[in-house]
Structure formats: structure tokens, C-alpha cells
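A.B. asks: Here you go, sequence then predicted model.
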Amino acid sequence: MAPYFGLRGSSLTIAISIIAATGFGLQGYDQTVANGLLTLPTFLHTFPETKDSTIQGTTVAIYEVGCAIGALTCAFVGDIFGRTRTIFSAGCIVLIGIILESTSFDLPQLIVSRVICGLGVGAFTATIPMYVSESVNARKRGRLVLTQGFFAVGGIVLASWIEFGLYFLPNNPVNWRFPFAFQAVFALIATIFILFMPESPRWLVKRDRLDDARTIVGCLEDQPEDSDTVAHEMNIMLETFAEEQRSSANVFSMGPERLFHRAVLAVLVNTLAQMSGVNIVTFYSTTILEEHLGYSGTISRVVTGCIQIWQFLSAGLAILIIDRFGRRKLLMMGAAGLCIAQTGLAGCTSHLSSTSVSGAAIFFYFVAMFCFPIGLFLLPFMYAAEIAPLPIRAKVAAAASCANWLFNFLVAEVTPTATANIGYRYYIVYAVINFTSFFVFYFFYPETKGRTLEEIDNIFIQSKNIFDPVRIEKNMPKGELQVADTEKAVAIEVEERA
């Protein structure tokens, strides 16, 4: 059989994107699956401890702890195993967790299984955006990476409606066991098919497997290995990697490439995305609609399902506009929109005296779920992978993903207790954070739309302080990167082989 199912060029990059996106479909599904199960009588009968708000928060949030550990592990194993084998290993771990989760009969088993699932999903989120960013060209990178977000939201929608359908089996534990077990569909697709996809050519360059890298670049570009296009791409990768190797590869050092600066930006964008407070809706919308806004179990689940469908459509819009508006504008739009949504929710939940006020609160849920997938869902993962230089890309992507999951855990853990104790004031906290995030994105985050990863390196190399990257990017024409001539590229290749 021909390698990669005989796919080349655009067909191969689309296949890479879709298979990788299946891993994010699992992430979205797994992140939401507990939402509609927490109030089911059969679930509460098996796990009566979760009636306590603190234990409920821990049961939901412990998954994020596993994700954070799994993501951080990729800082050490990602450059050893490579991108595809790391994704495969993560899928195997997830499958073990799913088996334990869907067969749980007591709370300790459920908690352990959610940690194990989290280990694999965290590795997915640290590796997949990096793998796709390194494998596709700059013109298509935004749309193809955000396809993962589209699949992730699709997983959220699917979880919501599967739970709604099984809600009408009130006395059968299948209504919570099957939603947990269904995660295996996503995990199996990602785990099996990633074995048939090419390795990242940039990782191969880093491992001095230049012939393999050249072959894969030829497949991705649908060009012969000895073509000028392949030679051009290889020259850029070789020269950039050689220059980066001559300097420090310590993520905590600054150096001419401003490594620490870029690592901070990658971690901060993921932190701010989770501190937008959107997971109040993702994790607890059904519970809040039932217990705080006074809706019935059926209506609460229908509304939650509709909110997730709306988020799914918004994620589709993000794919269409990411390479038109760019990363920076969408980050700012997401922060501004969520600031408005959280402010509105604070106002509505402070006066729950009528059904019209409850309806207004639901409207602001829809506002939040429009802005988040467009600007703050998957875009931070992608941005972290884009701005990190190759020698430390795995470490930076892992740290950024770990931060995303740790603050995800924080929101999931404190929300039940916070909503019970401080009520509407809880939303004000996130409104202030989103207001601040808007200006952080404006002043410190350069645009990466249409830039090769090597051009993004050059933006930071030219920067002298934290404010420079935005200004330099605006003034730098695309394609400005100076490519070494053929003789220099050959010399670098000989040096790398020596």
C-alpha cells in the first residue's frame, strides 16, 4: 500500500488535520460529558458523595489535573518519541481510562479513571496543535488547526445530546455509563489512523533525519523530492534550526531569540483563555439552570444542548474567518465578548425574580458561547505552537497546555462552591479578567497570520523588549525572511550530518 493511503499535497494535509482533530473531538466530549450526569438519580445512587458541592467540583475538576500532568509530560517525551508516536501513546492511555470510567462502581474508581483519561487528553492537546502547525504551510495553518476546535465543539454538542436522549431512561445506569463509554469512538479513530500519517518534518530535521524530512516535505507539497519547492522549504528549516542550535535552548533564558519572552506569551494566552470563565457554562450549565435558574431537568438539558449547537456553529465560523481577520483580532474579540457576557450574567443572576431575567441570563450564555470558540478555545493552543522556536517547541507547547488545564481545573473546582456562596459576584471576577485580557492581547501579542514559523522566529529575533513584536510584525512584509543561498544550505546540511 502506498504511504499515507496514497494521499499527497492538500489531500494529505486535510487528512492530517481531520485525524488530529478527532483527538480534539475527544477533548471536547470528555470535558463536557460529566455536565449532564451530575443530577441523574442513577449517577447519584452510585456516587452519593457527589451531592456535596465540594466533592462534586473535585470529581469534575480532577480530570483537568490529569490533563495538566499529561500535557507537562510531553515536555520531556515529545521530542524523544516524535509527534505521531506521542499521539498514539496518548490514545492508548485514554482507552484504558475510558474502560475504567464506564465500569466504575465507587467514587475512587471514577476519580482515578478520570485522571487517567486526562493524562491522555492532556498529551493530545500539547502535541496535536504543534504537529499540525509543523506539518502544514502557513497559508492553510490557521484554518486546519481551527478545524480541531470545530471537532472539539462537535464533541461537546454530541455529549450534550447523547445525555439528553438517555435522560429518558431514568432508572437505568446505562444513562450515565454509555456517555462515558462512547468516548472510545474518538480515541480509537485518532489512535489507529495517526500511525498511517507522516511525522512532522521539522521534528525530523531536529533529529537529523534529513532524508525522511525531505521525503515528507515532498509529499506535503505534492512535489518531487529534488524540486525547487522542496529545496526551498528544507533550506529554511535547516538554516533556522542551525541558528537556533548555536544559541541557548533553555526555555528560561532570553537570548537573541527571546525564548523566555515567547514562553511567557504562550503560557499567558492559555491561562487567560481559561480564566475567561467560560467553563462555568461548559461544566455546570445544566446544574445551574436546574438549581439556580429554576428550570426543569428536561428544559435545562434542551437549553444546554442548544447552547452547545450554537457554540458548534460559532466554531465553524471561526474556521472561515481565522485567516481573514488573524489571530490577534480574534483573541481581542473573544476577550471583549466574554467581558460583556460575564457582566450581563452578573446583572441577571443578581435579580432572579422573574422568568424574563432567567431568559436574559440564557441569552448571555449564548453570547459567551459565540465569542469563546471564535477567539479563545483552540486558538491559544495554536498560538503557543506558532510562536515557540523549534528547539523548545515541545516544552513550550507542553507548558502552555499544562497552564490551560490547571486553570481549567481551578474554574471547575471552585465554581460549585463559589456560585453557592457569592452568587452573581462570581461572574464579576471573570468580567474584570476578560477586560484586562483585551489590553494584554492588544499590546503584547503579534499577529502570526500567514507567517511561516521561521518568519515568526525572525519577529522575535528583531525585538528588543516586550512591546516590540507587535510593532515589528506590522512593519514586516510577509516573505521577508532571508533565505540562505543553495551553497550555504548545503554547508549547513553537511554540518548537521557531521
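C.D. replies: Good, I have the coordinates. Residues are numbered from 1 along each chain as shown.

A.B. asks: contacts, neighbours, all on C-alpha from now
C.D. replies: Noted.

A.B. asks: What residues of the host helix or strand of residue 92 count as buried?
C.D. replies: Here residue 92, judged by DSSP states H and E, is contained in helix 83-102. By neighbour count on 16 or more other CA atoms under 10 Å, the buried set for helix 83-102 is 83-88, 90-95, 97-102.

A.B. asks: Report all helices and strands that whatever helix or strand comes next after it contacts.
C.D. replies: Following helix 83-102 in sequence order, the next helix or strand is helix 107-135 (DSSP H and E). Packing partners of helix 107-135 (3 or more CA pairs under 8 Å, 6 or more residues apart in numbering; DSSP states H and E): helix 9-32, helix 53-81, helix 83-102, helix 138-166, helix 201-206, helix 379-387, helix 393-421.

A.B. asks: Tell me which of those lies nearest to residue 191.
C.D. replies: helix 83-102 (4.9 Å; CA to CA).

A.B. asks: what's the angle between the closest one and helix 107-135?
C.D. replies: 160 degrees (axes from the mean of the first three to the mean of the last three CA atoms, to 10 degrees).

A.B. asks: can you list contacts of helix 83-102?
C.D. replies: 74, 77-78, 109-110, 113-121, 123-124, 127-128, 131, 177-178, 180-181, 183-184, 187-188, 190-192, 194-195, 197-200, 203 (CA atoms under 8 Å, 6 or more residues apart in numbering).

A.B. asks: again with stretch 361-374
C.D. replies: Contacts for stretch 361-374 (CA under 8 Å, 6+ apart): 149, 153, 278, 281, 307-308, 310-311, 314-315, 317-318, 330, 333-335, 337-338, 341-342, 344-345, 348-349.

A.B. asks: give me that answer again for 7 Å
C.D. replies: Here stretch 361-374 makes contact (CA atoms under 7 Å, 6 or more residues apart in numbering) with 278, 307, 310-311, 314-315, 318, 330, 334, 337-338, 341, 344-345, 348-349.

A.B. asks: Pasting the second one now:
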Amino acid sequence: MVATTTYNLTIVLFVALSALTYGYAFSVFSTSIGQPAFYEYFNLEQEGPGAAHTASILGVLNSLFSAGAAFGAISMAWLPDWIGRKYTIVTAASISLVGGALVTGSVNIPMMIVMRFIHGIGVGQCITITPIYLSEVAPPSRRGFLTGQNAVALVFGYLLSAWVGYGTYFSSNGTFAWRFPLALSCLFPLILLAGSPWVPESPRWLIWHDRVDKAWMIVEKLHHDATDPTQRMAKEEFFQMRTQIDFDRTQDLSMSYMFKTPSLRRRVFLGCGVLLGSQACGALVINNYSVVLYQGLGMTGSMPLLMYALYIVVGMIFNIVSSLIIDRVGRRTLFLVGWTSTAITLSFETALVAKFAGTDNRGGNAAAVFFLFLFVTMYGSCIDGTAYVYCAEVFPTMYRAKGMALGLFTYYSASIAFLTPAATAIDNIGCVTRNPIPRRLG
């Protein structure tokens, strides 16, 4: 068994900043729309005759971000194989940095819509390249755990955005309250760019491009065993890489071939289906509109932002649990438990929201909040990180980048269908207009 070295773990955790970049950027907007000053600055109405227009604007802002992420994801079908995994990470971080800065500086809704799309491209690239890279630098025996750090970092980004949004709610400067959380999205790609010179290229990509000596130096450092002077396990891993890549060179690596070949086509359907299934659970809709959902369940002031932050804490905890048990329990078992439990949980949640949203029934509203937290417990434990790991693993090495690109393109394309009507739907059932966040003084 190849050891997990400190150096290997350090590289994995640092590159996972790319997933954190995505997680923070994707989640932070849900806290900005929880700030009263956001609506004041853009002349949007939370209640009254303009509320429907506001809901449609929020739907466009969220769906265009997902559309950008879909374009970013599909670009990973060729970019990592062309310029390498390392420089793909640099490219994704650069676009995320520029996009985040321009979103922060938006002065009107049309500008924000366009900049959210550009920002989405960058973070869509970030979240697609991360599991590809992590799976290629991890030893096979620990691949589930190390690749699972992708989901842990992603949810940690959710966590940071939630608590930053909650903290800035109390600022006397309304513009700072919604702009600062957006501005903070630039920090993580900036750190990633600053540290990128020390990130090694994927040894598999180097072998493919006949840089065998450089690839061995990286493998030896990643999987070095201090108790074995011959480095037998690292050499066996390296031999397996070279043998696999020698075979890969004889294959047709085009995307069209993936759909023509039954075994590869089945893998495409599995990878895309798993990520589509993780999206169809409704996790992104709940995440992006948590604040307005909590408002509809009778919470006012800063309480919806606080509950959203606690919701993310629970998700973070159970994503860590998932990364620890995934190699023992298995991917399929986690999926079966996760999809069954989230379906049951959302059935109860839907019934409770339909009956009690906008009412003064504290018991019914509390039960609805409980099922939201139960949902994220099961989703984080069984589906969130497992889907990324499974999609990265189900494809042979030479098709991994294309497979992940197709899978996440499917994921974000589906999110457009879910997120675009969600704000209007929530408005129609009363969650937005019945309990708007009160305006602060000062």
C-alpha cells in the first residue's frame, strides 16, 4: 500500500483551494440577497408590486452564474489535456479572480448579470479540474479520502460565505454589508495563483508527454516511504502509470468515440447520471434560496442568515464524515442511502412548507426547519462528495478530463432549469413577500 505522505496531503489540501473558490463564489450570493442594502442599491422591491420583478432578477443572476459554470466545465474536456493540469488550475483561478472582482464592482443589474456569467466560467473550471488533479496525485488506496477533500473544501467555502454574510449584516455601512462578502471571493484564487509555482504537475500528464524523468521525481516525492529505501511501492505505482498510458496511446481519445463505444458510453451515462442525481435532490436550490426559505418560515432580521450559517456547518461536518467512510462503505451504498433519505426528507419538507410557510404556527415552522437540517445531513454524508469521487473514478485515466467535463456540464445545465424558476416559485408561495428582511437603521 502506497503511503500518504505529508507532502502529498499538503498538495491535496492546497489545490483544494480551487474547490473552495467555487464553493465560496457559488454560495456567497445567497447571503448578499439577505442584505437589505442590496435591494436598496439596485432599486429592487422585496414586497409590493415590484416583488415579482425582483424574483425574476434573482433567478437570472443565479441561472446565468450556473450557465457560466456549465461553459467552464465543458472547456475542461480539452484544456487539461492540452496545457496540463497545473496550468489549467492557474487559468481557472485567474478567470475566477477577475470575475469575482468585476462582480464586486458591479454598479447595475445588467453589469452584474454579465460579470456573474464570467465569474461562473472561472469557478466552473475550478470545480471540474480539482477532482481530476486530486485523483491523479493520490495513491489508489487513499484516493477516495484524498479526492473527497474536494467536497470538504467546497462546503468549507459555503461555510465561510455563510458566516461572513451573517457578520456583515450588522455593519452600519449597507454597501459594505453586501459588497465585502463578494470581494472576499477574490482572496482564494489569489492565494492559489501565488502558490501555484510550488504545485507539481500531474505525473500522469507528464508521462503522456514523454517527460518520464520529471514524472518519476514527482511520484517519488508524493509517495515516498521513509521506511523503504528501495521505494518499492512508489515504483510499482509508477510502473502501473506507465503501463496504463502505453495502452492509452493506442486508443481513440475523441469525445465522439466515447459515445460510439458501448462500455465508454455506459460510463458517460453513469458519471453524468450520478451528478444529475445529486443536482436533482434540490441541494443547490435550497442552498441559494435558504435565506428566503427561512424568512417564509417566520424568521426575521439576522436570524435567516444565522440559520443558513448553521445549516452549512452541519453540511461541512457530514462532508468530512463522508470523506472518512467512503473507502470503507463504498460509493454505491452511500448513493442508495442518500437518494432514498433525501427524497423522503424533501417530501416532508414540501408538505410542511406548503401548509405552514407564512403562518404563525411555530410547531409547523420548526418542523420544516428540522427537515431542512436533516436533508443536509443525509446529502452531505452520502451524496455531495461521493458524486465527485465517483465521476472521477468511473472513467479510465485517458478519458477522465472529458468525463468530468461532461458530468459537470450536465450538473450545471440542470441547475439552470432548477434555479431559474425557483425564486419566482418561492415568491408565489409567499416565502419572499410575507416576511421580508426589515431595513436596518444607519
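C.D. replies: Okay, I see it. Remember, predicted model here, so these are calculated numbers, not experimental data.

A.B. asks: TM-score for these two?
C.D. replies: Overlay of the two chains. TM-score (TM-score structural alignment, normalised by the length of the second structure): 0.89; 416 aligned residues with a CA RMSD of 2.2 Å.

A.B. asks: Got a quick PyMOL command for the buried subset of the contacts of stretch 361-374 of the first structure?
C.D. replies: Per 16+ other CA under 10 Å, the buried members of the contacts of stretch 361-374 of the first structure correspond to this PyMOL selection:
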select buried, resi 278+307+310+311+314+315+318+330+334+337+338+341+344+345+348+349
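
A.B. asks: Mind picking the two most distant members of the contacts of stretch 361-374 of the first structure?
C.D. replies: Longest span within the contacts of stretch 361-374 of the first structure, CA to CA: 318 and 349, 29.4 Å.

A.B. asks: need the helices and strands packed on helix 107-135 of the first structure in TSV with distance to residue 238 of the first structure, can you?
C.D. replies: Below are those laid out as TSV (distance: least, CA to CA, whole Å):
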stretch	distance to residue 238 of the first structure
helix 9-32	21
helix 53-81	17
helix 83-102	19
helix 138-166	17
helix 201-206	7
helix 379-387	17
helix 393-421	16
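
A.B. asks: between those, which gets nearest to residue 440 of the first structure?
C.D. replies: That would be helix 379-387 among these, by CA to CA, at 13.5 Å.

A.B. asks: In the second structure, what stretch matches that closest one?
C.D. replies: Using TM-score structural alignment, helix 379-387 of the first structure lines up with residues 386-394 of the second structure.

A.B. asks: which residues are in contact with the matching stretch?
C.D. replies: 131-132, 144, 147-148, 267, 271, 274-275, 278, 331, 400, 404.

A.B. asks: and of those residues, the nearest to residue 27 of the second structure?
C.D. replies: residue 278 (16.7 Å).

A.B. asks: helix/strand/coil for the residue lying closest to residue 169 of the second structure once chain neighbours are set aside?
C.D. replies: Counting by CA to CA, 6 or more residues apart in numbering, residue 177 is the residue found nearest to residue 169 of the second structure once chain neighbours are left out, at 5.6 Å. Three-state call for residue 177 of the second structure (DSSP: H, G, I helix; E, B strand; the rest coil): helix.

A.B. asks: Residue 177 of the second structure -> the first structure?
C.D. replies: So residue 177 of the second structure corresponds to residue 175, using TM-score structural alignment.

A.B. asks: Residue 282 of the first structure versus that match, what's the distance?
C.D. replies: 20 Å (CA to CA, to the nearest Å).

A.B. asks: Can you name the helix or strand that the equivalent of residue 185 of the first structure over in the second structure falls in?
C.D. replies: By TM-score structural alignment, residue 185 of the first structure lines up with residue 187 in the second structure. Assessed by DSSP H and E, residue 187 of the second structure sits inside helix 187-195.

A.B. asks: Report the mean deviation for that helix after fitting onto the first structure.
C.D. replies: Mean deviation of helix 187-195 of the second structure from its aligned counterpart in the first structure after superposition (mean CA distance after the TM-score superposition for the first structure): 1.8 Å.

A.B. asks: Please name every helix or strand in contact with that helix.
C.D. replies: For helix 187-195 of the second structure, the contact count by 3 or more CA pairs under 7 Å, 6 or more residues apart in numbering; DSSP states H and E identifies helix 17-32, helix 85-104 as packing neighbours.

A.B. asks: Can I get those in CSV including distance to residue 44 of the second structure?
C.D. replies: As requested, these are exported to CSV (distance: least, CA to CA, whole Å):
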stretch, distance to residue 44 of the second structure
helix 17-32, 13
helix 85-104, 18
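
A.B. asks: Of all those, which one is nearest residue 295 of the second structure?
C.D. replies: helix 17-32 (12.9 Å).

A.B. asks: and residue 196 of the first structure, what pairs with it in the second structure?
C.D. replies: With TM-score structural alignment as the criterion, residue 196 of the first structure pairs with residue 198.
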